[in-house]
Structure formats: C-alpha cells, structure tokens
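K.L.:
Predicted structure and sequence below. I'll ask about it afterward.
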Amino acid sequence: MTDEEDRPSPEALLEQTRKDERGKLKIFLGAYPGVGKTYAMLQAAQERRKEGRDVIVGIVETHGRVETENLLRGLEALPRKRLLHRGRVFGEMDIDAIIWRKPEIALVDELAHTNVPGSRHEKRYQDIDELLDAGIDVYTTLNIQHLESLNDIVARISRVRVRETLPDSFLEKANEIELIDLPPDDLLQRLRDGKVYVIDQVGRALRHFFSKGNLTALRELAMRIAAERIDAQMLEYMRTHAVSGPWPTQDRLMVCLNESPVAKKLVRTAKRMAERQRVPWIALHVETPRDDRMANAEKDDIAEALRLAEQLGAEIVTLQAESHLAREISALASKRNVTRLLIGRPRRRRWTGLLRENVARKLLENAEGFDVTVIAADADEKKRSLISDNPFEPGSWRSRSLSWVFGSVTVATAAALFADRYVPLGNLSLIYLLAVLLTAIRCGMWPSIAASLLSFISYNFFFTVPYYTLSVFHHEQLITIVFFLIVSVIVGNLAGRLRLQVDAMKTSGKRTANLYDFSRKIAAAASLDDVLWAAVHHVAATLDCQSMVLQPGADGSLEITAAYPPEDQLGLKNWGAAEWAWEHSKPAGWRSETLPTAEWLFMPVNTPQGPLGVLGVRFREDARTLGPSQRRLLEALVDQVAVAVERTRLATDIEEARLLSETEQLRAALLSSVSHDLRTPLVSIIGSATTLSSYGDSMGEEDRGQLTQTILEESERLNRFVQNLLDMTRLGYGALQPKKEWSDLAEIIGRAVKHVRKYAGLRSFDVQVSPDLSPIQLDPVLIEQVLFNILDNAVKHTADNGRITVSAKADKTRMVIEISDNGRGIPAEARQAVFDVFYRVRAGDSQVAGTGLGLSICRGFIEAHGGRIVALDGPQGVGTTIAITLPMTAMPTVAEDDEDLQDGSAEGN
C-alpha cells in the first residue's frame, strides 16, 4: 500500500469536521408502534442526567402510559408552543425556547411528525435539523414504516398507507441508531393487555396492522435498515482513519466491466450472486488510455453493460487510470470493503498478452482480503473479435500510420548509410531507435512495433555481413541485431504507452476546462434564455453534436426553447422520445432502453423541486457511439444545466418575492397614510361644512369665517396630499421632465416661505440669500414644491417656538441651498432612509404626521435637475440640515441671444 493510500481521505476528514460542529443525533428505531422507543429514550435521558448532562424535554408523547410518564420525573420540560388550527388549540415544540435554553441534550419524540400549519417548519425533522445546527444533541424516536423508501413496501405488507414519511437522507445524518426490538408475540400480548392502545381498539388493530406476519416482516426491515446504517458508519470510519480493508463484517460484491465480450454476462452473474446472498454490489469501469482505441462496438457493449447494471440496482463507479489497473481495482476494493470481486477473462492471443497487463492474473496473485472470481467468455462471445488489440484488424491501421512507419525507417536507413563510414556498427542502431521512438510518439504502440520489425530487417539487410541478405555469419552481429530488436520493441511500447497517457491527460484536462468554462458562462447568464442558449451551445461544442432544450409551454406540452445549430422541427418518433423522457424522468431515444430507433437522445433535466425539461443530443452519422466517459460527461453537463436553470428560477422567484414584499410594504404604508392624511382633512372639511349647513344662520360672522378658513386649509392640505401621490407616480414611471428656465432663486424661496408661514404657528424663519445671487436655470414650479416640502417637514419636526433658517449661495459650478431647523433632528442611521417612499421618523412611541412622500419627491425632483440632496446635522449639532446642490451654468449674454435670433432668422429665410 502506498503512502497516498495510508493517508485518511481529505473529503472524509472535512465531512467529519462539519459533523463535529453540529449536534449529535441519536435515533431510537423501532419496527412497529409499542416496542418501547419512547421508554428507551427516556431511560437513556435519565442515565445522561445522572451523569451530570443538561437534558431537557422538547416534546414527548406518553400516550397516557403510566410507566412512561414516571420516567419524565426529574427532567425539565419546556412549555409547548400553542397554535390555533381549525378552531382547536394544538401544542407543538418551541424551537426558539430550546435554542435560547441551549441544553446539551433535547428529547424530541416522533421524528416523522407533521407540524400544525402555522409552525416554522412543515415537518418535525426540520425542527430537529435546526436544533442540530445550533449545536444541541437530540434524542428522537422513529418507526420503520415512516421511512420514505419503505413506504410502498410497508403498504404492500400491512395494507396500510403511512402518510407521515421521513426522507432517508435524514436517517443518514444520525450519529447513532439504537434498535429497540420486541418479538411479535410479546408485542401482541402487550396489545391484549391494553398497554399500546385502549381496549376498544385492540381487536381492530390485531385484525389489520398488528398481525404476526406483518410484525415479522417489519421487524426484518428494521434490522436490515439498522445493519445498513451501521455498515455505512463503519465505511465512513475506515475512510476517515485510513483503515486498510476490507473488514468482512458484511459481504459486498464488485464487478469490473472492462472487457467487452463478457461485460453483460458479468453484470447478470453479479446480480444473481447479490440476490442470492442479499448483499450490495458495485459495477466498476476503469477508463484507460486504451479506451480511445476501442472499436465502437466494444464501447457500446461496455456502455450497455453499465446501463444494465444501473437498472439492476448496482452502484456505478468509474475510475481513471493510466496504467496498473489491478492495483487501482484492488485499492478501490479495499476502500469500499469489497469481499468478492468478479472480473472477465476474454480470449486473448499469447503474444498480445506479453505486451499488456493481465489484470485477472495479477488480481488473483495479489488479492488480499477479498475473493476473485474470473468469468470466461462463452464460445459465441469468443468469436467476436471486437478488441482493437489485434493490429491487423481493419481500421486499426491507418494509411498515414503506415506511411509514417515506412517513411521513418527509410529516412533512418539513409542516415545510417551516410554515417556507416564514420561510426561503428553498433552505434548505427541508435538511429533506428530514434525512428522507432518518433513513430511511437506520433502514431502509437502498434505502429512503433511495426517500425521496430522493419528497422530490424533493414539493419540486418544493409549493415551486417553478408550485405544485402538476411543471413548473419558473425555471432557478435547476431547478438547485436537481436538485442536491437528487443530494445526497439520495448522502447516503442513504452513510448506508445506514454503517448496514450499524454493523450488521456489532454482529454481529461480539456473536459475539465470545458466544464469550468461552462460553469463560468452559465454563472454569468442573467436570464433563463441566456442560460439555455449557453447550455445548448456548450453541449454541442463539447460533444460535437446537435443539442436542444425542450420545456413545457403554457399548455403543458413540450416546446423547443433553445437549439444549436438552430432547429425547430423534430420527427414524430423524436417527439415521442422527448415526451416520454419528460413524463417519466428517464432517458429516452437513441442508445437508450426506450424508443432506441429515434435519432435524438433525450435526458431529463431534474432538480429536487421537480423536472425542468429535457436536453436532447444528436450525434453525427459517422460517430454513432456514446462511450461511458462521454455518457458521464453528458450527465455532468445535464446536471450543470439543471443547477443553472434552477438558480435562474430561484433568482427570479426571489426577485418576485422581493417586489411582492416591497409592494405589500408600499400598500400598507399607503393605506396607513390614506387612513390618516386623507381621512383627517376630510373629517375636518365634512365637520366644518356640516356645522355651516346646520347652524350657519345662527352663527356670528367670525365663527363662520373660521369654519370657512378651516375648510380652505384642509382642502389645500388634501390637495397637497393628492399632488404628492401624482408626483410620486410620475417619478415612478419616469414621466417627469423639468421645464427649465432662467429663474431668480431668491424669489422662489420667498414664495415657498410665504406659503408655509400659514401653517408655521409661532415658528420663526430666517432667510439668508445674497442679493447678488446669479439667476439659475431650473423648473421654478418643481423647485418651489421641493422647498415647500422641506420647509413643511421642518415645521413638523420643530417646536412651536423653533427657528428655521434658509440660505443659498453659489459659485461658478453649483448652487447650494440649505434649510436648517433646531428640532429634535434625524438619527444618523436614518439619514439615508428619510428619502425613501413612505418612510417617517419616529420619536419614541410617537410618529410625526405625514405621508412619508415629501422628501422622496424632493429627491426625485432634484435628481431630475442633475442635483443632489442629503440630510446633515443642524447648526452646532442641533436639529437637521437638508442640503440641496444644483448645477450652475453660465447665463448667456444679450449679444449671444441676438446672434441666436439672427441665426434663427437666417435659417428661416
């Protein structure tokens, strides 16, 4: 075993580190209700409490059993969270209370329980997952019939469909499983004694679910599940601690599918052996550089054998190895705790066996800890000479390889003839070795061996005595040419293998780069269309094929949403394959088990949330094969497409949820504003108008004037509110276009101050505007409204005797307007938010009246002018200052205006 194999698996260590950061999960597993799972859990909890551990009861159901209730004594039980559902109050586990309490161990009964609607999570196992993430150990209970994978089996055995199920993946998170076993006869006696159900229900239970046959079958299932989980934990321990296996605690079968003639036979044999022994089995294919030289039929055989193994329930494993297959297979067998290995022995010529590793023989010689079974090919299978190890197979030799062989040997002979007069005979062989080496690098192993033989003949013919014959007279020359042949064959073989390894590394690197490039492209795609187009283009470029993606349309039928090269038509058979793949979430079409005569192969694009569509590929007529490596690459691309499409959809859903949330917030804020700022002036107007209508004749002139003034003021207030809503709508749709003209800012400020004085009460205003302030180009109506909104806001936030200051100053590039008050000010963290729609600053429990639209409208108007508005501290740190910055432009002179008029007149003429 190498140092590499002696080291623990980095992935296993990383996973173990993650688990150490979480709480520990212990499941008390029972075959059926009534075996005493809750009782055993409480017993374990009492033992932990006596050891000094902090144990609390999250939720435990005693079902009225006195002995179970007695075990709760001394254990702290947290109050349940009360939830109202359909007029009834239910008690559920309070997750937040447990996390806040932070015990060492929490007891949570009935792992598969479905929570009452309104709970944080739909299922109780999700609650437990949150507790584990918080670092709290959890003890829980589970009956075997609640496992999702066993749901159909339990229904078939007991004729009772269990509705509450638990994903098997959660069971795999358990750090410890304790099987609570009770023989069926003992459980039946407990039933008759009324210790499981009340006496009235015992008869019906005995006739249906609790028959002895059902209980025996469920008991076997529970024991098997517990054994499988323990076996998985043992394998995890071996990987984490670099334990060299196998440990023969449980038989495990592995079949190696690297020989075409016997691949399917191996799969069927392995399946029968696994069924008889009731053991898990693995189908292994080791990819080597030799795979590229396989005939298409052989590649198809291995691919079909792998698909057959997958259909028969095997775990598919694919490895990559440049050489030393036996060592790689043996290492994997030890790592996966395999106890029996099946491998094929095809018919092979002895002389080819000298040049290639005999995997079966080496495994038989070096196997430690596992048995090796070699399956020979049948007579009809031996007739199939599919393996391209035969150098004389049609197609294994190419014309350019032959040309290179003869050309390189010819050049070497010419060079040797020239050098013959200068160097000794033995050194001439190096020239031929160079030709053999170059042939191996350029064309591969078999052409290099041919070059070795041809070089041997040429060397003997041209350079040994007697010349120009194949006879050899001197023993020294015979030894030279024989060793030359041996060395040239070895050098050619090694160089050819090196070339295959380099080619394999290039192919692997290219595929890795393609996958990385694809990941980068789809990660940068902003929309679903971009993702799909990037996907079909990359699949087509990577696999040298046509590709397309089909997704369900509005009516539920499949539609072509992306294709490369562009394609909008499919034959009837291809449509049928695509629809079958979509409906059954399985591959269909070319080279599959369903509709194999179709021209396209369709792969379902699945996510945990369900199918998203199908990806179709169509290969060229001259490349009608899909080897294991290509199929695995296609599956990897399909998985990446699924992740990318799901990511895009999730991003769209998140954006829609965000917009919906913002819309809901705006709606709530608008309703709040309308209920106050629209209703209040309406109430005042209606009240004043009603008073005038009913008692106007009997009222004095002064009272009537006050009521009339109230109606006018509240009408103006209502008009401002409606105007703000309209302005906000205009800003939201981008319909606001300032009508700029040269204006006197001092005059605009004066009008705004005059307007707001009517509502200012005793507050004073200090306007500090330079008399020589330059005119500025702006929309006077919009800027006046901005100033009024800010001043009105300052009035609301300033005491009755407060002071409001307005100043304006300018330089050559900008105009700065500052409005300051000495009110309570705006908190620093809210100075950006005050310009958001419907945002209102709170002071303690009170909230200033207003819609929260004024400053938001101000920002929109100012930004439409190309300016900027910010909230700052007031003078001496008291109150607030709203600073407005507007761009300044030079005002045209009279002469420039005259020139513009003359230019306009000339153009008119």
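P.N.:
Received the coordinates, thanks. Residues are numbered from 1 along each chain as shown.

K.L.:
going forward, measure contacts between C-alpha atoms and count neighbours the same way
P.N.:
OK.

K.L.:
ok but V57 is inside a strand, no?
P.N.:
Yes - the assignment for V57 is a strand, going by DSSP: H, G, I helix; E, B strand; the rest coil.

K.L.:
In addition, the following structure is provided for comparison:
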Amino acid sequence: MSDIERPVPDALLSPVHSAAAGLRRGSLKVFFGYAAGIGKTYSMLEAAKKEVAAGRDVVIGYVEPHARPDTQAMTAGFESLPVKEIEYRGVTLREFDVDAGLARRPDILLVDELAHTNATGSKYEKRWQDVDELRNAGINVWTTLNVQHIETLNDVIGQITGVIVRETIPDRVFDSADELELVDLTPEELLERLRDGKVYLPQQAQHALQKFFQKGNLTALRELSFRQAARRVHTDVETARRERSARQPWATADRLLVCVGPSPTTARVIRTARRMATALDAPWVAASVDLDGQPPSSPVQQQVAEHFRLAERLGAETVTLAGTSMAATLLDYARTRNVTKILIGKTHQPRWRRFLFGSLVDEVLEQSGSIDVYVIHGEQEEKASPPAFVPGRTIRSMGYLWSTIAVLAATLIAFGLRSFQFAESEANTVMVFLAGVAWAAFRHGRGPAILASLLAVLIFDVCFVPPYYTIAVSDSEYVITFAVMLVIGVLVATLAARLRSQIESSRLREQRTSALYELGRRLSSVSGNAFLVATAGTRLTELVGGEVAIYLQAGDRGPELEFGANSTIARHPVSLPAARWVIDHDQVAGATTNTLPNAVALFMPVVGSQKTLGALAFRVPEIGRLLAPDQRQMLEACASQLALALERDQLAVEAAEARIEAEKESVRSSLLSSVSHDLKTPLAAIAGASGSLLESEGLDEPTRRELAETVAEEASRLNRLLENLLQMSKLEAGAAAPNRQWHVLEEIVGSALHRIRRELADHEIRVDLPGNLPLVFVDGLLLEQVFVNLLENAVRYTPGQTLITIVAAVDENLLRIVVADTGPGIPAGAEERIFDKFYRAAGRADGGRGSGLGLAICRAIIQAHGGRIRAANRATGGAEFTIQLPLPEDRPQVNITG
C-alpha cells in the first residue's frame, strides 16, 4: 500500500473517540435565533411534545416566564422540576435547580436561556455551567440561545445595535452543541408580534422598539445568525467527510498569532483573531513580550493577564516571550511556529512620536516578510478610571530625583577636578558626566537616564563651556560636542536600561527554575502520599507566600483534604465543592474565576497521565496575580510535578504488590507441582506394594521382602518430603530457633550418612575430617539435616559409582566444610538460584524426583547459625558446596583418634 493510500490511525480512531465521548456525555441541542420573540422556546416545546409522543422521558427544568400565552400553553402536560428560590436584597428570585435535574435524570431536560446569569448564591455563576454539569452526568439537554450572546460577536453586535450585551457564553460551549436548530422569523413579522404584545408587555414593547428592536438591527443580527448556523453546518459536513474519507485527514495550513498588550483595545483584537481562526479552521496563539521584567503585581502585567484569560476562554494558546525588541521577538517566535497571519492592534500615536520613535505596527509590517499582517483598529471599551496609587510609580519618580542628584554630583566632581587641575581637558569633564548618566541608567532605567543626559548637556554648556554661565557658546563646534554627548548619553541609557531589564528577567526565570528544581528534588527524595503531599504543600506555601491546601481524590468517596487542615481554606464551606468540581472538570475554579467565585481560594487541578489526582488551593492577599501567565505556568508545573510524584509512588506500590503476588503464585505453582509429583509417586508405590502384599498369598519370601522394603523406602521418602515442607515453614516463620550445644562434627556427619545409607549404596563416599577439629556450637539435628539434604542432592544429580567427598578444615575463626561430587555440575548462572525454594535444575539422574526444598532449607539453617553456604563448579568436574560456620574464641579443644 502506498503512503497516499495508507490510512492514518488518528483519522480512523477519531470517529471512535467521538462516539465514545458521546456515550459518556449527554448531548446538547440548541434552538438558535437572532432575537427574543422569534419562537425559540415555543419551537423547543413543540419538538419536545413529539419526543414525548415517541415515548421519551422529557422534563422541563426551567422555562423563562415571559408571560407569553402561546408559550405557557405549550408547557401544559410536561413534568416540571421545582424552581430554586433565592432571596437577594429583599427580592425572591426563581432559578433553575441543577441538583434537582441531576437527581431526576430524565432522558431530555429542557433548560431555557443558556446565557442567563444566575442569582448570587447559586451553585454556578452562569446557566451554561449548569448545563455543562448536566451533560457530564450523561443527561441530554435542550436549550435556547440568541446570536448576540456569543462571546466573539459581542463587540460586533455592540457596534451594530449600540447595546453592549453583558450575558455571553464562551464559543466552545456553542461549538460543543451536538445539534443546532435555527429558528427564524422575518424582521417584519417579529416587529408585528412585538406591537401586538406577544413578546413583551406594551410598555416594555414600546421601549424595545425605540432601542434594540429596529429593523436595521434585526436584519444585521439575522445575517449573523445565518452565518453562525452556516459555519456550524460546514463543520458538520467536514466531520462527515472525515468519517467517510478517513484516508485523507484534514491538515491545518494557517496559524494565527495575536499580539497581546496592556491596552484596552487588545480585547477587540483577540475577539477578531478568534473569529478569523474559526473561519479559517486554524489554531491561534496569543503572545505577549515582556521587555521590562516587571513583577506579576504590576498594573501592566495584571492587564496583560486579564487579556490572556480572555484569550484562553476563547480557545487560544497563550505564551509570554522575553526579548529586547518587541517586533523582532514576536516575528522570531512566529517563524519558529509557522505562523502565517499576525493580528496587531492599531494604536493612537501622534505623528511626531511615530516619526521619532517609530511604532510596533510599522516595525512588524517592515520585518514581517512573507507573513501576512492584519492591523485591527481598536477603540477603548470603557473610559479609563483615574489611576490608583501604585508604589512602583513613586519609586520611579524617585528615580528621576536620584538621576538629578547624580548629575549634580557629577558637576561637583568636575568642578573639583578642574580646581585641582586634574580635568582641564573638556573631554575628561564629559566623561565624568557620562559616568553619572550610566549610573542613573543602570539604577533607575531609561527615563531617568534620558533626563540625566539632558541635564548633563545643559550643565556642561552653562558651567564648562565659554562664555560661562550662559547657554551661548563661543565656538559653533561645541554644538557637535553637545549632540554627540546627548546621543552617547541616550545610547548608554538605553543599553544600561536594557541590561538591567535582562538581569531582572533572568533573575525571575532563575527563581522559577530554582523553585521547580527544588520541588522536584524534594519530591524525589520521599515516598508515600502523606510525605509527598506534605513536602509539596510546604514548598508551595513558601513560593506563593500564603495559604495552601491540597485535596486528593479518594476513590468513590470524592476529594479528601491531605494538607492544610488548619488553614482558612479548609474551614470554608465552598472549598470542598470547589475541589470536587476542579477534579471532575480539569479546570481552574474558585476566587477571581467564573466558577464558584465565592470561594476564598483559587483551585487548580493536579492532572496525572491517566486521570486527575486532586486539586491545589491557594489563598494569597492578591490572588489575581496567580492567574498571570508566568505565575500560572509555574503553579501548573508544580502541580504536574506533584502528580508525577504521586503516580510514581503509586506505580512503585503496585509494582511491589505485583511482585509479591507473582512470588506467591510461583510458590503456589511450585508447591502444587511438588505435591502432585513428589507425594503422588511415593503414595502410588506404597499403595501398589501394599496391595500386592495383601492380595497375593502365594508370594515367596524374597518377593515379600522386596515389596516390604519398597513400602518402607517410599514411606521414608514421603516422610522426608513432609519434614522438609514443615521445616521450611518453621524456618520462614522464625519458629525453628537453633538449640545450640557443643557437638563433635564427625558424629553429626556419621549420623547423616547412616540415615541415607540406602540412597548412598551405589556411590563411593570419602570423608576427610582431621582429628584436631574443634567442637562446633550448633544445633546437631539441624546441621545433620543440612548434610542429609546435601548428600541427597549429590545422589540425585550424579550417576551411580561416582565419588562423593566430605572435607573439613579450620580457617582462622571459621570452620569450612566442603561436600563435593563428580557429577555434571551446576548449570551456568544457577549458582545462586539453586538455593531458591522449589527450584530444580535440569539433568537429574533420578528422573526429576525431589521437591526443590532441600538446598533452600540448607541455606536457612546455616544462616540461622550465623554462617554462609555457597555453590560452585569444580575445576576437575562436578559441584561442591562450601559451608562456613563461625567458631567461638572460647571453644573447648578435643582430639579425635582411632
């Protein structure tokens, strides 16, 4: 298959993902129109009656009481939820009860007026948030909406009608509707209905006719509603096209960049960018350039943050750039992101200012190259209020004072140097003044430094150029000196101010990087949810300079407070619902936001790779600064680090549990295998031999004896197996503590050889125990069991007529005992594994009999005596097991002879 014909996985999976999302989330149907009174609610109720007739469960959640007889008549026969009554300033307000809708859970719930603003005290600030929660719960919602309530059309409709609509919904809510039904009526018919009192009461209708309901306004609104509906139909067509032609996924050709600044006109530019991005089906980025390294609490940064929040609500990606030139920084970023169109606001500047200093628009147009630049004319959305007292402005005013003092100090120094004949040259005097200008630029910025340059030129002219103490000059060449001095001063001021700005920006970035590094280092050094949360909470408290609370999702019980139990956040009644909402929706909520704004803290989700793990709550004096782009990005990075640490810890716990379960399963399987083979074989032999003895009376004596020996041998083998199982369980439980006594090693070895003399009958045994061996302080029975198991292991893995040796020697304070054979040896790499429980190596001479517990018991016994045992292959062939036992220093001495 060629690359052109090969299906793209994402395109193939997209319909599946959409279908799965549809199964999890309720659908939204919007009855859409261009003005009140065209029949949206009536059409919704009429369509609902058809659904009821078809057998579907339809309930009215809320229908606005507009006193329209036709509409009220249509509500008859429907089940309606009780409204929620809220007392506000002595007035009882009737609102939709979202909790009642969640409890009733009908198939279709009718909720009128999607853009409505709820009364103070409601669960959510906007009704579209109520609808969003209903959809998340799997409830299908039908609602109504007018075109003027769409956020990106707000300023356009305001220009057309002269009325600013305050109740708006984000475009993403409108775009998320699964079905859109356009309800239309000609403007003439709507005006006729208005005059007949079918829309508003007569007095209200007359006022509406004079203001909003004018034919020109209605015609423009109708066109906008048609355009929005057509765009939606186009989107549906493209979706269907992708489903039918999954081999040709859509590729975005355009990318938009909107320039964000502190000017109020930026909001218009952002909305225009959103409309253009929607029309082009292109992603868009809102970018701001920080030239001055201003703190997040500065008025400029707060205004930029407000514009960023608007852009984020409209679906933009936001980014803050750092650079020395705004135009160059924006264009460099645009080229790295393949931006094809830049939108920038047109600022109102005097011509002289544009001529002397240029403008951002001119620079972007000149340097944009192949990138299209759209200049948007902006108007102030509201009259600016008088600026409040800002400490930073006083500090900057003091900078001008200090710059003046610096120039006066340079003047005194120049007079002093000239009086002592150190600076008779005018060039040296100029350097003294430039030094003062440079100091003013570095300490107080560009503005104070330019003032210092002007004062320096003026004082130099008056005090140090003849004729003295006048602004006149005796030589016209001094004019060039003044100009060069002024230019150099301004240049030094600009470079020094830029350097100061870069240092400040670097310091802020270093602080953020250091904070993230320190948090990551601390989280990596601890484990356990309690310690991770405590570490993160303590560090975040230091970073934000306020109160921090951390909520973690606790299964079906919902969020639980894990850090900050003594904080104001924990005591506030809205905090727990806010944390639950943030975890459920993966969005910021709380103070200064549109969701649960009556909370005392700002809540951010802790999102992991698989799910949302919890929520972070911050309460600081200036909580709005936490929503500044750089601050929000840092806090989101901290939340991500906490989520990764929690997931890492959970994965470690799950891996340990899985390893334990795997070991248990391995032991269980090995035990079952051992029981099925090593118990079944002796029992079968015993049953067969005993049955033959009982049923065959004519057996001769040798045959009877052979059968009886078989019974005894297999019973002994079965007994040893059961003893091994019991001994292993005791050793693992710590119940088999060694009963140490002084013993002669030769007696222990001899007793072990006697116990398995039948198994050793076909092998040659050689024992080399020196007569001067000391007594050993051991449990004689347990050490005897070690020799029995080692000898049985040698018999199983070596053919008959081979040599098995037992050798002992003393190495300083250790007794070394070696049990060796001349068999095939130990498989490579299995020197340690053969001491594991139920491990049985291949190539056994006895046909695979044995439980795999003998060597494990040997290691457990030797370790209980403080010694060690190891296995290795001999150079001459075969395997050897070396036992090392410690010898007490006060051991008694004994000589064995004979």
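P.N.:
Perfect, thanks for sending it. If you're wondering where the values come from, they're calculated on a predicted model, not measured in any experiment.

K.L.:
Buried ones in stretch 716-733 of structure 2, by neighbour count?
P.N.:
Applying a neighbour-count criterion of 16 or more other C-alpha atoms under 10 Å, one finds R717, L718, L721, L722, N724, L725, Q727, M728, L731 buried in stretch 716-733 of structure 2.

K.L.:
ok, average deviation of it from structure 1?
P.N.:
Comparison of stretch 716-733 of structure 2 with structure 1 after fitting gives an average deviation of 3.5 Å (mean C-alpha distance after the TM-score superposition for structure 1).

K.L.:
can you list the residues that contact that stretch?
P.N.:
Applying C-alpha atoms under 8 Å, 6 or more residues apart in numbering, the contact partners of stretch 716-733 of structure 2 are 678-679, 682-683, 736-737, 850-851, 853-854, 856-857, 860-861.

K.L.:
export the residues you listed to CSV and tack on distance to E87 of structure 2 and secondary structure?
P.N.:
What follows is these, written out as CSV (distance: C-alpha to C-alpha, whole Å; DSSP: H, G, I helix; E, B strand; the rest coil):
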residue, distance to E87 of structure 2, secondary structure
D678, 82, helix
L679, 82, helix
P682, 87, helix
L683, 86, helix
A736, 76, coil
A737, 77, coil
G850, 84, coil
S851, 80, coil
L853, 79, coil
G854, 82, helix
A856, 78, helix
I857, 79, helix
A860, 77, helix
I861, 80, helix
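
K.L.:
Scan the residues you listed and report the most crowded one.
P.N.:
Compared across the contacts of stretch 716-733 of structure 2, G854 has the highest neighbour count, 28 neighbours, by other C-alpha atoms under 10 Å.

K.L.:
burial of the closest residue in space to that one that isn't next to it in sequence, as a residue count?
P.N.:
Nearest non-adjacent residue to G854 of structure 2, counting by C-alpha to C-alpha, 6 or more residues apart in numbering: N789, 5.2 Å away. Per other C-alpha under 10 Å, the neighbour tally for N789 of structure 2 reads 22.

K.L.:
Need the counterpart of N789 of structure 2 in structure 1.
P.N.:
Using TM-score structural alignment, the partner of N789 of structure 2 in structure 1 is N789.

K.L.:
from memory its match sits against S856, does it?
P.N.:
No - shown here, N789 of structure 1 and S856 do not form a contact pair, counting by C-alpha atoms under 8 Å, at 9.9 Å.

K.L.:
How is the residue nearest to G854 of structure 2 assigned, secondary-structure-wise?
P.N.:
N789 of structure 2 ends up helix, using three-state DSSP.

K.L.:
What residues does it make contact with?
P.N.:
N789 of structure 2 sits next to G854, L855, C858 when contact means C-alpha under 8 Å, 6+ apart.

K.L.:
The strand or helix carrying G158 of structure 2 maps to which residues in structure 1?
P.N.:
Using DSSP states H and E, G158 of structure 2 maps to helix 154-161. Under TM-score structural alignment, helix 154-161 of structure 2 has no counterpart anywhere in structure 1.
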